[in-house]
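Participant: After the sequence you'll find the predicted model.
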Amino acid sequence: MTYPTAFARSTLAIALATGLWAGPASAQTLPAPTLAKAQAGYLRMMLGDAEVTALSDGTVVLDSSILTGAKPEHIKDLLNQAHQTGPLHTSFNAYLVKTGDKLVLVDTGAGSFFGPTLNKLQAGMKAAGYTPDQVTDILITHLHADHVGGLVNGEAIQFPNAVVHADKAELDYWLDTAKAEAAPKEAQGFFKMAQAALTPYVKAGKVKPFEGATEMVPGIRTQPTHGHTPGHSFYVLESKGQKLVFWGDLLHFEEVQFPEPTITVAFDVDQKAAKAQRLAAFADAAKQGYLVAPSHVTFPGIGHLRKQGAGYVWLPVRYVNDAH
């Protein structure tokens, strides 16, 4: 399995944000300050007996030119219908689940790999009342750097008491030196970053592969969804008859791919398989009515889908500030 030509022609397309906030006052009387620290973002909610905390790792700007499977004019029209133009600020979300005696983190954010507008996950975790040493298990949807970069700071392990779980096919692909060397030059950085993030945990004996549908901890199981990457996986949380599915990189542009899920993205290793997984997942979520949590839908990234024509409408959960 190799990267599509579209990926080989593209770059990561990340433009670093300035971090300025204009505020309600006139710029003549109150200049917009540069934020001195990361904005910690989190949302806490209950799913049955399980506590779910959405964590924002930050945002980066992605250009819609990485979308494939439709003419640029059509993609521009879809963005215009959503009142969006040009590159979009894209959320990078991770999720913390407290269930029984387990504290489970689904993906870890980008860490320091993609610049200063990311690497905010630990600040959000602290604001939500948790520390990295409390995490018992880390469930990796796939090994792209924006999902595993937060595992490390340089070569230092950031979650010292956690076991890292990932699909065996995913680990075999990204940690294979021969595959890295054979990949297009534009993709080789993805291999290097995945290896940098995972190697300290591999050396420490803290990486546990799984194959197929497997229960990770009581109430959380895997759902293989290979396509975006060779071992891409959903994680399904169920408690007291309620269900939430962590979708990873099932989609990247909500304004485009919800109304037209056949549109793909250059980051997909296997675009045909990724599209099939997206169509099946959208249809099931809309029919069954359970909650879903994609990684790159506007924070907090948890919501429902409703079928509308040939596409879908995204219905996000309402934000609740639980500070008191």
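Facilitator: Nice, I can see it.
Participant: C-alpha from now on. contacts and neighbour counts both.
Facilitator: Will do.
Participant: all strands in the stretch 1-150 of the chain, in order from the N-terminus.
Facilitator: For the stretch 1-150 of the chain, the strands identified by DSSP state E, counting those that start in this stretch occupy 42-47, 50-62, 67-68, 88-99, 102-106, 137-139, in order along the chain.
Participant: in the fifth one, what's buried?
Facilitator: Applying a neighbour-count criterion of 16 or more other C-alpha atoms under 10 Å, one finds 103, 104, 105, 106 buried in strand 102-106.
Participant: where does that strand sit relative to the chain's centre, distance-wise?
Facilitator: 15 Å (C-alpha atoms, centre = their mean, to the nearest Å).
Participant: quick one: contacts for the residue nearest to residue 102 when sequence neighbours are not counted?
Facilitator: Nearest non-adjacent residue to residue 102, counting by C-alpha to C-alpha, 6 or more residues apart in numbering: residue 136, 6.0 Å away. Listed by C-alpha atoms under 8 Å, 6 or more residues apart in numbering, the contact set of residue 136 reads 102, 103, 104, 161, 162, 163.
Participant: let's see 6 Å
Facilitator: Contact partners of residue 136, counting by C-alpha atoms under 6 Å, 6 or more residues apart in numbering, are 102, 103, 161, 162.
Participant: Kindly tell me how buried the third one is, as a neighbour count.
Facilitator: Other residues within reach of residue 161 by the criterion other C-alpha atoms under 10 Å amount to 14.
Participant: Also the one 4 residues further on?
Facilitator: Each residue near residue 165 was counted by other C-alpha under 10 Å, and the total is 20.
Participant: one more structure, for comparison:
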Amino acid sequence: MSFPRVRVLATALLLATVAAPAFATTTHHPLEQVPGVYHQQVGELEVTALFDGTVALGRSELVGIAPGAVTRLLNHRYVPEDGKGLQTAVNAYLIQRGNHLTLVDTGTAGCFGPGLGQVLGNLRKAGYDPAEVDDVLLTHAHPDHLCGLLDAQDQVAYPNATVWLSEADAAYWLDPASEAGAPQGVRFAFALAREAVAPYVASGKLHRFRPGQALPNGVTALDSHGHTPGHVSWKIDGGERQAVLVWGDILHFHAVQFAQPQAAYEADSDRTAAIASRRAMMAQAADGGWWVAGAHLPFPGLGHVRREGEAFAWVPGEFAPLPAR
């Protein structure tokens, strides 16, 4: 090795040593996810998934299936789990057809504490004004689906929207007499439901309906009761032989209940009916090739269902750019 080359190497090592502290002091950006917004074109519909946050559901809340079977199904599915339970997303969906905006479910607002209640903020970050929303379709009256009718100051979040809630769920969750006879663990939800809808009732903006009655254009309410007495799933026609099914709480444990639809959730008001509704919605979605939007599927919760023998599987949607407007 010649002397000049040795000197070049020594100089390089010295510069690297001197420069090292500069790398060590590089500014770190705050560790924060980007806004929980995702867009998907379904025919003539623009579907925007809105992330509300996550809740933890315990394995013990799955009933009708042996714990060992649950463990086998969860193995290698990599569902985050801590001492509180399995991470479970809470999602809502904004659907635009032309200039008409329909929001399906509203998230938790302030009902479930920090880490949730992000739907309204994400709606704004997606470029929408809540005052532009024409209709709010509720799959059911649980707090993680309707508390977001109010904002952080308990004011009306969607001042120009008509709110659609099934007659059966309204009759149950808005009636103090039902609360008195309900299981202790769900009684807290009755007052939250009454408070969330109260200003809409006062302004004549709460519309009770039965599946089969006239609904906003292109929308069909499919009876999928069981999780609650009046739970519905919303099928929205996108034209071009395309549709999106926003199915609410058809399932809560995606790693288990697609493969074992007979596994029920402890909070289901009628487990037998909930299982039947789960099988029916999965079958219709699979056979129809519909897009599915799931409130408790991993965000953005958009994809398809396929049959696997007597059971089903989830096929997450592929990321795709939106067509130019």
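Facilitator: Okay, I see it. Since the model is a prediction, treat every value here as computed from it, not as a measurement.
Participant: quick one on the thing from earlier: residue in the second structure paired with the residue nearest to residue 102 of the first structure?
Facilitator: The equivalent of residue 136 of the first structure in the second structure is residue 134 (alignment by TM-score structural alignment).
Participant: separation between its match and residue 101 of the second structure?
Facilitator: When distances are taken as C-alpha to C-alpha, to the nearest Å, residue 134 of the second structure and residue 101 of the second structure turn out to be 5 Å apart.
Participant: just so I have it, where are all the helices in the stretch 101-250 of the second structure?
Facilitator: Taking DSSP state H, counting those that start in this stretch as the criterion, the stretch 101-250 of the second structure carries its helices at 119-125, 143-146, 167-173, 176-181, 188-202.
Participant: The counterpart of residue 304 of the second structure in the first structure is in what secondary structure piece?
Facilitator: Structural alignment places residue 304 of the second structure opposite residue 304 in the first structure (criterion: TM-score structural alignment). Element membership of residue 304 of the first structure [criterion: DSSP states H and E] is strand 303-308.
Participant: Which residues belonging to that strand are considered buried?
Facilitator: Neighbour counts over strand 303-308 of the first structure (16+ other C-alpha under 10 Å) mark 303, 304, 305, 306, 307 as buried.
Participant: Translate residue 259 of the second structure into the numbering of the first structure.
Facilitator: With TM-score structural alignment as the criterion, residue 259 of the second structure matches residue 259.
Participant: From residue 279 of the first structure, how far out is the residue lying closest to its match once chain neighbours are set aside?
Facilitator: Nearest residue to residue 259 of the first structure, sequence neighbours excluded (C-alpha to C-alpha, 6+ apart): residue 311, at 4.2 Å. When C-alpha to C-alpha is applied, the distance between residue 311 of the first structure and residue 279 of the first structure equals 9 Å.
Participant: next one: residue 63 of the first structure
Facilitator: 23 Å.
Participant: Could you dump the buried residues of strand 102-106 of the first structure into CSV and include distance to residue 74 of the first structure?
Facilitator: Compiled in CSV, these are given as follows (distance: C-alpha to C-alpha, whole Å):
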residue, distance to residue 74 of the first structure
103, 43
104, 40
105, 37
106, 34
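Participant: Of those, which pair is most distant in space?
Facilitator: Greatest spatial distance in the buried residues of strand 102-106 of the first structure: 103 and 106, 10.1 Å, computed using C-alpha to C-alpha.
Participant: mind listing the strands for the stretch 201-324 of the first structure?
Facilitator: Along the stretch 201-324 of the first structure, counting by DSSP E, counting those that start in this stretch, strands occupy 207-210, 215-217, 220-224, 233-239, 242-248, 264-265, 291-294, 303-308, 311-316.
Participant: picking that back up, I'd like the helices of the stretch 101-250 of the second structure as JSON lines, with mean neighbour count appended.
Facilitator: Compiled in JSON lines, the helices of the stretch 101-250 of the second structure are given as follows (neighbours: other C-alpha atoms under 10 Å):
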{"stretch": "helix 119-125", "mean neighbour count": "20"}
{"stretch": "helix 143-146", "mean neighbour count": "26"}
{"stretch": "helix 167-173", "mean neighbour count": "20"}
{"stretch": "helix 176-181", "mean neighbour count": "13"}
{"stretch": "helix 188-202", "mean neighbour count": "18"}
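Participant: That concludes my questions; thank you for your assistance.
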